[in-house]
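Undergrad: attaching a predicted model along with its sequence, questions to come.
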Amino acid sequence: MSRLTVTLTEFSEHQMPLLEKVWIELQQNSEQSFFTSWHWISTWLKYINFKTDLIKVLDGDEVVGLGLLCFKSNRKYGVTSRQAWLNRTGDGVKDQIWLEYNDVLCAKHRAWAVRAALADYFEHALHQCDELMVGVSNSELIEIPRASTLMQHTSWETVSYATHLQSAFANLDCFLNTLSANTRSQIRRTQKLYSQRGAIKLTKASSAEEALMMLNEVSILHLARWGKINSGFENPEFFRFHVQLIKDNFNSEAIDILKLTVGELTIGYLYNLIYQDQVYFYLSGINYEKDNRIKPGLLIHSLATAYYAEKGYSTYDYMGGEGRYKKSLSSHSNKMIISSIRRKKPHFLLSYCIHKLKSRFTNQKSISNCTND
């Protein structure tokens, strides 16, 4: 096998048609996610006004890896670092659109070699950069092969949850029978209480226009639940991106917005992204009630699970973020991280030592507390 080579060129809008062709050809030979597909990437390029650099990983003349790098300076603790951000801008406001499973788009069975080539390129060619920023990604990216002159740093981590779908789950009872007795009881009780008010119905947006109207309704419910601090809908950039994502991709069946109603009452919405045979739950807007016996979130996700099982999808992915409902409904979990590759510069080494000392102190305190119980 020949040595992989990496090129980095400034991107411009007129390159979109050619990049679309190359990107789609590669993604057809890839096993990655919606967030590295042309669905997401093409909208993101327009969103950032095409201000990025294109990175290609080549095996001879064959493209085996593609990614986009944005460069930004970051000042912390009185030290300025130059950062390269993979498929993100480095601007917290713009990056609140929150992609997950971030990675270089890699040819099937070539992921480790492509990632290693990128790390090698960072070490030897991106001399102006101190840090290569990646994430939110699967935790396996910690294991990217890298030179001894580089160090890996994880700045954030969480758990992602997902359900492996079976055709039998098209029957809701079959799915519920895989859950704990407590979760099953809560969902069935919710069904019973709602059914006393009217017919329970799950419907899908039938057009991009209807999906956009639903997105507005989702935003109202999401803001009511999460307020101005934790809801992306408070950020105009977030809303702008997702409006464009729906406009660009609804007709290609890459976007689903599901609505749950009971009679004339709207219970909630799910905004989902679709890629290959997987469903990615992106966010919800739920009309919560004071009666804590009613669990609308559990019900709408259960009905969505049955709906997607009937459609033949393989996975219903709740993605990153702790949540009791995710744990209750899922069949497996993974760790997700925001990670970077850093040069071994003094301020990074000092930061690493401080982090290790804090971790050791926390662990010792935890052990001491256990001993005193």
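TA: Right, received. Where do you want to start?

Undergrad: from here on, just use CA atoms for contacts and neighbour counts.
TA: Noted.

Undergrad: what about residue 119, neighbour count?
TA: 21 (other CA atoms under 10 Å).

Undergrad: pretty sure it is touching residue 149, no?
TA: No - if you go by CA atoms under 8 Å, residue 119 and residue 149 don't touch, sitting 11.1 Å apart.

Undergrad: so residue 21 sits in a helix?
TA: Yes - judged by DSSP: H, G, I helix; E, B strand; the rest coil, residue 21 forms part of a helix.

Undergrad: against residue 38, how distant is it?
TA: 10 Å (CA to CA, to the nearest Å).

Undergrad: between those two, who's got more neighbours?
TA: Legend: neighbour count by other CA under 10 Å for residue 21 and residue 38, higher for residue 38 (18 against 11).

Undergrad: dropping in the other structure now:
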Amino acid sequence: MIVSATFSQPDRATLAERWQALEARSEGSFFLGWTWVGAWLDSYGVRPDLLAVTDAAGQDVALALVGHAMQPRLLGGIATLSLNQSGDPQADRPYVEYNGLLTEAGRETEADAAAIAALTRRRDWRALTLSGIAPDSPLLGLPARRRNRIDVSPVYQVDLDAVRAADGDYLSLLSTNTRSQIRRAMKDHGGPLPDVAIGGLDDVTPWLEEMAVLNGGRHADNAWDDAGFRGFVGTICARGLSSGAVQLLRFTDAGGVVGLLVNFVHRGVAMNYQSAFAAPRTPKDKPGLLCHTAAVGHYAVRGLSRYSLLAGKDRYKQSLATCEESLEWWVLERFSPRLEAEALLRRLLKRPASA
């Protein structure tokens, strides 16, 4: 069947209706679902273009949002499109992963080809940002002067089938050192893993406020210091809790709170999106490891297939993982005198595109 692709800016209600209708026929990631997309649009008030691939009857085959912004570069601003992002660093703080087109199942090949052709026809950009895409994403086939891979990140995961096969003994699947750290922390907390409470709608505001306090001053450029980001997390929790697409977990023991997690649950995979942990009670205490270990047990007994720590190169994620995959961040560039000069300057200075 012949498909075509166009750009438009439908009103919010129409966009929601079309997106959710296609989502019901898609096998897309959580980050391409309306729980994420709607919360992001409403939290930041951005208005990216809608890229729609439709069939001859006008039915949506694939959808994506495309932001347009002047992005700062080494020699000045460059007109840049961003897939399912706005191009504004503040509005893109939620950090999309498993990015791509929301596509009707079974029609990926024709949808990708039509989307690539539509993006190629646009003449108002010189760079295209593809954040958090699969390494084999067909969108990387878009014609370009240069393809710069900005980053590759592991996505560390726990195979919950393996945990169940080990009769629930998750620690037996980990390294000797990690097992020792977790057992020592359990001893510091009085023995067992912390209790897990599942938050409801009434818990969203107080528990997220608690997370903001626990995360305060932990590191530079802390997302939890940003009111817009806190609003986004609150919105996505409020909208996703009732369906189970979002879970808010709080971990406690006799000594009080140990930590909190905001997790997404999609197609049998639980994904840890945000976390906050109490201060260590002893020099060798590991409250984060305790909470994630308890979360693994929580999801294993509920029959899920994976517990994902999402993208990130943190050592603790690697320590907790039993398997992994990867995501990539790319910028595709067209010919531009400014970008040609930048590329030459980077070669002379031996400065990579990611710098």
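TA: Sure, I can see it. What you are looking at is a predicted structure, and each value in this text was computed from that prediction instead of being measured.

Undergrad: after superposition, what is the TM-score?
TA: The TM-score (TM-score structural alignment, normalised by the length of the second structure) is 0.89; 351 aligned residues with a CA RMSD of 2.6 Å.

Undergrad: aligned to residue 81 of the second structure, what sits in the first structure?
TA: Under the alignment (TM-score structural alignment), residue 81 of the second structure maps onto residue 84 of the first structure.

Undergrad: residues of the helix or strand that contains that match that come out buried?
TA: Here residue 84 of the first structure, judged by DSSP states H and E, is contained in strand 79-86. Going by neighbour count (16 or more other CA atoms under 10 Å), the buried part of strand 79-86 of the first structure is 81, 82, 83, 84, 85, 86.

Undergrad: now for those residues: which two are most distant?
TA: Using CA to CA, the pair of those lying farthest apart is 81 and 86, separated by 15.9 Å.

Undergrad: residue 331 of the first structure -> the second structure?
TA: By TM-score structural alignment, residue 331 of the first structure lines up with residue 322.

Undergrad: corresponding residue for residue 233 of the second structure in the first structure?
TA: For residue 233 of the second structure, the aligned position in the first structure is residue 242, judged by TM-score structural alignment.

Undergrad: its match: neighbour count?
TA: Applying other CA under 10 Å, we find 19 residues neighbouring residue 242 of the first structure.

Undergrad: quick one, what contacts it?
TA: By CA atoms under 8 Å, 6 or more residues apart in numbering, the contact list for residue 242 of the first structure reads residue 97.

Undergrad: that one sits in which helix or strand?
TA: Element membership of residue 242 of the first structure [criterion: DSSP H and E] is helix 236-249.

Undergrad: one more: residue 70 of the first structure?
TA: Going by DSSP H and E, residue 70 of the first structure is part of strand 62-76.

Undergrad: check residue 266 of the first structure too.
TA: Using DSSP H and E, residue 266 of the first structure falls in strand 265-275.

Undergrad: next, the buried residues of that strand.
TA: The neighbour-count check on strand 265-275 of the first structure (16+ other CA under 10 Å) flags 267, 268, 269, 270, 271, 272, 273, 274, 275 as buried.

Undergrad: swap in stretch 94-105 of the second structure?
TA: The neighbour-count check on stretch 94-105 of the second structure (16+ other CA under 10 Å) flags 94, 96, 97, 98, 99, 100, 101, 102, 103, 104 as buried.

Undergrad: now the helix holding residue 242 of the first structure on the second structure. Mean distance?
TA: Per the superposition on the second structure, helix 236-249 of the first structure and its aligned residues are separated by 1.4 Å on average (mean CA distance after the TM-score superposition for the first structure).

Undergrad: list the buried ones in that helix?
TA: For helix 236-249 of the first structure, using 16+ other CA under 10 Å, the buried residues are 237, 238, 239, 241, 242, 243, 244, 245, 246, 247, 248, 249.

Undergrad: just to revisit the earlier point, where does the helix or strand following the strand holding residue 84 of the first structure end up in the second structure?
TA: Tracing the chain past strand 79-86 of the first structure, the next element assigned as helix or strand by DSSP H and E is strand 105-106. Matched against the second structure by TM-score structural alignment, strand 105-106 of the first structure falls on residues 102-103.
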